Every structure is written in structure tokens, then in C-alpha cells.
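Chemist: sequence and predicted model, in that order:
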Amino acid sequence: MELDDAYANGAYIDDAAAYPPRWASAASGFRAALGARAEIALPYGPAARQVLDLFHPETPPMGTAIFVHGGYWLKFDRSSWSHLARGLLARGWAVAMPSYDLCPAVPIATITRQIAQAVQYVARHSTGPLSIAGHSAGGHLSARMLDRALIPAEVAARFRTILPISPLSDLRPLRRTSMNADFRMTMADATAESPILMQNRHDARVAIWVGADERPAFLDQARWLAEAWDIPHVIAPGRHHFDVIDLLQDADSDLVDMLTAP
């Protein structure tokens, strides 16, 4: 369809097919190394995929970060990303990583509500500040957590940083891709789920992060959200859509600084 190429990431990344197995292998090894500090498949809702992994630092946590994975709401689960908790754990933060149902089994709006359930589960089972990062479709979902209709005020009051990474912030263009056969979005659906159009938002520190070498459509999506919400917008040099999240493994990276800063 008209915008299929605009939103095709792998076609423009060298050796793209090698990334998913590499992620899965790194994540599995990381979980194994954590041992008892990794709590696996904690249920946060009734659906089979409504489970999350919770990783604990070596000392009592200074806060809890939630990472929401991407995959165009069509692919992946929590098990491919565990290694991305490394930097936050080294800074003394716990990290939760939820799975969620996928399209076409459920619409995007249902996925959004599931992540809201996951955030509230983490809030009930933790103390201290909460930060939320999400990548790509997960960037959309992390931004949606500022919707006052989804997250209670007492939970949002604990938000430290919301950090959408390479987010999909305006879903209306995606109706002009072949993926909409699975999304089944009407214009009303896309409008309701687009962060750039959210008006009734909780107050929180928010920043956008995107790779300089990403597809123009993703650079646009990041800029649109930064402009709509008047928030900081970081364009990371030399980073594309698949490696822009790698800095979450580095405790000294700007990404980890943003999520843990007072």
C-alpha cells in the first residue's frame, strides 16, 4: 500500500534478520545470569500474554522502570529484551518488562489498556518513583500512559520520566499501510490512539529519543510528538531503529540518565 515502504525498517538496516535471534539470545543469557533476581511471568491481567518479568538490583531499588517492547503491535514478547535492563539495574533500579496481546487477535486500544494494567500492577507491588520507556509501538504505548482516563492520579504522581523511543505518535498514517489489515483501525480508532492528539494528560517529565539514521517516517513521528507536547527531542547520531535501544544496557548512557534523574 501507499505507505508500506515508509514504515519498513528492516529493509533499510544491514543484516536486519540477524537482530531478533541476537536479542533473544542476549535476553535469555541475561535472565539466567540474574538467577533469583529475575521473577518471571508474573500475571498482571487475565489473558495468557498478560504477564511481566521483574528484575531486581542487588540493593533495595531506588525506583522501578517499565520497558514496553515494540514490533508494530504484531510481534515479540517480553522475553527478547531482558538484557536491556542491564543499565538500569546497575543504577539501582528494578525493571519490569510486560508482554501483551497482539493484533489481529485484539485491537491496539486493548493493548493500550493492558499496558495500563501492567503499570498499575507494578505500582501496587513497588514503592518509590516509576519511569516508563517504550520502543516503536512500545513508544506509542508508553506515551499513552499519560492519559488521565487510563492511569489513576495516585499512580501518575509517582512518574519520574516517560521516555518514548522512536515512537509511533500519530497512528493515522498507518491506515495507509498493509499492516492495517491486522490493525483494523478506522479513522476514529487511529485518532483516539494517537498520542499527538491526547489532550487530557497527566503532568510528567517526558522526552523523545530517536536515531538519526532511522526512516524519515520515524523521524517525523518523533518530531510530531515533541512539537505537539513541547518536550525535549533527542536525535541520537549513528543510530537506526534496531540499535537505538542498545544504550539502555549502559549505566552511564544518556538514556539511563533520563530515566533515573531526580
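Modeler: Noted; the coordinates are in hand.

Chemist: all contacts plus neighbour counts: C-alpha atoms, from now on.
Modeler: OK.

Chemist: chain neighbours aside, what residue packs nearest to residue 234?
Modeler: Distances taken as Cα to Cα, 6 or more residues apart in numbering place residue 209 nearest to residue 234, at 4.8 Å, with adjacent residues excluded.

Chemist: put this next to the previous one:
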Amino acid sequence: MDFASAADRAYANGAFIPGADGFVPKWQAQAAAFRGEARAELGLAYGAGARQGFDLFLPEATPRGLMVFLHGGYWMAFDRGDWSHLAAGAVARGWACAVPSYTLAPEARIADMTGEAAAAVRAAAARVPGPVVVTGHSAGGHLAARMACEGGPEVARVVPISPLADLRPLLETQMAATLRLDSTEAAAESPALLRPRAGVQAHVWVGGQERPAFLWQARVLSEEWACPWTVEAGRHHFEVVDGLTDPESALVRACLDGL
């Protein structure tokens, strides 16, 4: 496989996952099926932008609290509708789960997306009493971690899944041009270079079969934040979120237990 740079190779996921092309249609089908059966409030606005909306999935009884899932896609792809099924585990545990969209690059920069994620969390939390947990995958893992930092919404816990925690290596990738990422923003938006607010719990999650760069990113965040991290054996980047569909999974327990 040919890559423009070593950094592009390091952060390529699909090129190293057998059958990668089949994952997106599978996720979309699972998400649509879950939306068709779930108790949900769809298309709630948290801002005036076209992508500033969230879907809220609700348990049958009064929610025990709120989990928010922020999707990945290198800040350039996907929509909340692709990930509805990942609310299933939290809802089965009696929690509400909000799944927002946010404005993508190149229309928005990463700092803008951080602000939108915070607005989405605040809007969802205003509708659901109780503790707030924010999780997210890949670029969404970055945004989930940012919610724990200064200026973020009031949250009890963040569980970044395969997060991009130090953005500086991405300056050497081709995607940096689309992201309009520069050294100043890379430093300011890197959770590993920031600190979580006092009282916010954090647990970093990553798949054992992920690209080495993602294992490094997860380890760096856990070390800098002095928080636990879990390497889930046998999971690659496209499988590591699957545990969110299962109320008894270790990932759902890491998100919700003890709150």
C-alpha cells in the first residue's frame, strides 16, 4: 500500500482492516433498525446550524442519567444517524443516550467542533436529570476527552474510545489541509496537553488490534491524565465500539457503573 507519508500510514485504519468497506453499511442498517424500535426524540436542535442536532433515546422508566455518544470520522465524515444503535446498551441499563451531529471539516475547524459538542451535551443534559457521561470514538473520542477540560460542560465521567489525544502528529498527514489544522490549534485542542477538571472521572478505552498510533494515543492520554485505560483484546478500530450495544459489556460498565 502506498501512502503520502509515514504519518498517513500510521493513521490509516480501513487499509489495515479486512472487509473494511462492509462496516459502514452494516452500521447504518443497525442504526436504522434500532431507531425504528426505540423510544426516541429525533432531530432535537442544540443550535441553528444544519448539523447542530441530536437524537435522544430513552428508557421506559425515568432515566438514571444521560450518556452522550460523539461519533468519529476524523472530524470529516459521518452523521448521528449512522450510530443510533450504540445507544442500546445505555438505554437497556435505564439511561438516556444522546447522539449528536456536529459541523464537519472543512466547513468547521476542530475548535469549532469542540464548542458544538459542548453545546450538544448541555442541551441534552437540560432534558435529562442526573449524572452525565460523555463517550465517543476516534475523533469523537477526542471530543469526549475535551468535554472534561476547562470550559467544557458539567459532566461526571468521560470515556474516550480510541481517542486522538495529541493532534500534533496529524500535522504531517494529508487530512491536516482539510481540517485546516495548524500547530497552534493542534496544541490547544490536544487533550493530552490539557488537564481534566477536578472531579471529572476518565477512563480511556482502545482495541488491542488497533494501529500502533491509536494504542500510543490512548496510552499517552491515560498517562497524562493519570486515569485507567483498557486495551480490549481482539478488537480493531471498527469493532471497538460494539460493546456499547450490550448492557453487560465491560465498555458499558466502564461508562456507567458507580454513577
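Modeler: It's in. In this text the structure is predicted, and so the values were computed from the model without any measurement.

Chemist: related to what we said a few turns ago, secondary structure element for the counterpart of the residue nearest to residue 234 of structure 1 in structure 2?
Modeler: Residue 209 of structure 1 maps onto residue 205 in structure 2 when the alignment is built from TM-score structural alignment. Using DSSP states H and E, residue 205 of structure 2 maps to strand 204-207.

Chemist: name the surrounding residues that touch that strand.
Modeler: The contact list for strand 204-207 of structure 2 (Cα atoms under 8 Å, 6 or more residues apart in numbering) reads 159-163, 214-215, 218, 221-222, 227-237, 239-240, 251.

Chemist: buried ones among these?
Modeler: Buried subset of those (neighbour count, 16 or more other Cα atoms under 10 Å): 159-163, 214-215, 218, 221-222, 229-232, 235-237, 240, 251.

Chemist: what about these, which are in helices?
Modeler: Among these, the ones falling in helices (DSSP state H) are 214, 215, 218, 221, 222, 251.

Chemist: let me know the closest of these to residue 64 of structure 2.
Modeler: Closest approach to residue 64 of structure 2 among those (Cα to Cα): residue 251, at 17.7 Å.

Chemist: looking at it, that closest one is touching residue 243, isn't it?
Modeler: Yes. Counting by Cα atoms under 8 Å, residue 251 of structure 2 touches residue 243, with 5.6 Å between them.

Chemist: alignment lookup: residue 76 of structure 1 to structure 2.
Modeler: Under TM-score structural alignment, residue 76 of structure 1 pairs with residue 78 in structure 2.

Chemist: excluding covalently adjacent residues, which one is nearest to the aligned residue in structure 1 for residue 45 of structure 2?
Modeler: Matched by TM-score structural alignment, residue 45 of structure 2 corresponds to residue 43 in structure 1. Excluding the flanking residues, the one nearest residue 43 of structure 1 by Cα to Cα, 6+ apart is residue 51, at 4.2 Å.

Chemist: what is the burial count for the one you found?
Modeler: Residue 51 of structure 1 has 22 neighbouring residues, counting by other Cα atoms under 10 Å.

Chemist: residue 14 of structure 1 matches what in structure 2?
Modeler: Match for residue 14 of structure 1 (TM-score structural alignment): residue 18.

Chemist: residues near its match, how many?
Modeler: 8.

Chemist: for structure 2, what spans make up the strands?
Modeler: For structure 2, the strands defined by DSSP state E cover 40-45, 53-57, 66-70, 96-100, 132-137, 157-161, 201-202, 204-207, 229-232.

Chemist: including distance to residue 258 of structure 2, could these go into JSON lines?
Modeler: As requested, the strands of structure 2 are exported to JSON lines (distance: least, Cα to Cα, whole Å):
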{"stretch": "strand 40-45", "distance to residue 258 of structure 2": "25"}
{"stretch": "strand 53-57", "distance to residue 258 of structure 2": "21"}
{"stretch": "strand 66-70", "distance to residue 258 of structure 2": "14"}
{"stretch": "strand 96-100", "distance to residue 258 of structure 2": "16"}
{"stretch": "strand 132-137", "distance to residue 258 of structure 2": "11"}
{"stretch": "strand 157-161", "distance to residue 258 of structure 2": "10"}
{"stretch": "strand 201-202", "distance to residue 258 of structure 2": "11"}
{"stretch": "strand 204-207", "distance to residue 258 of structure 2": "16"}
{"stretch": "strand 229-232", "distance to residue 258 of structure 2": "17"}
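
Chemist: many thanks, we can stop here.
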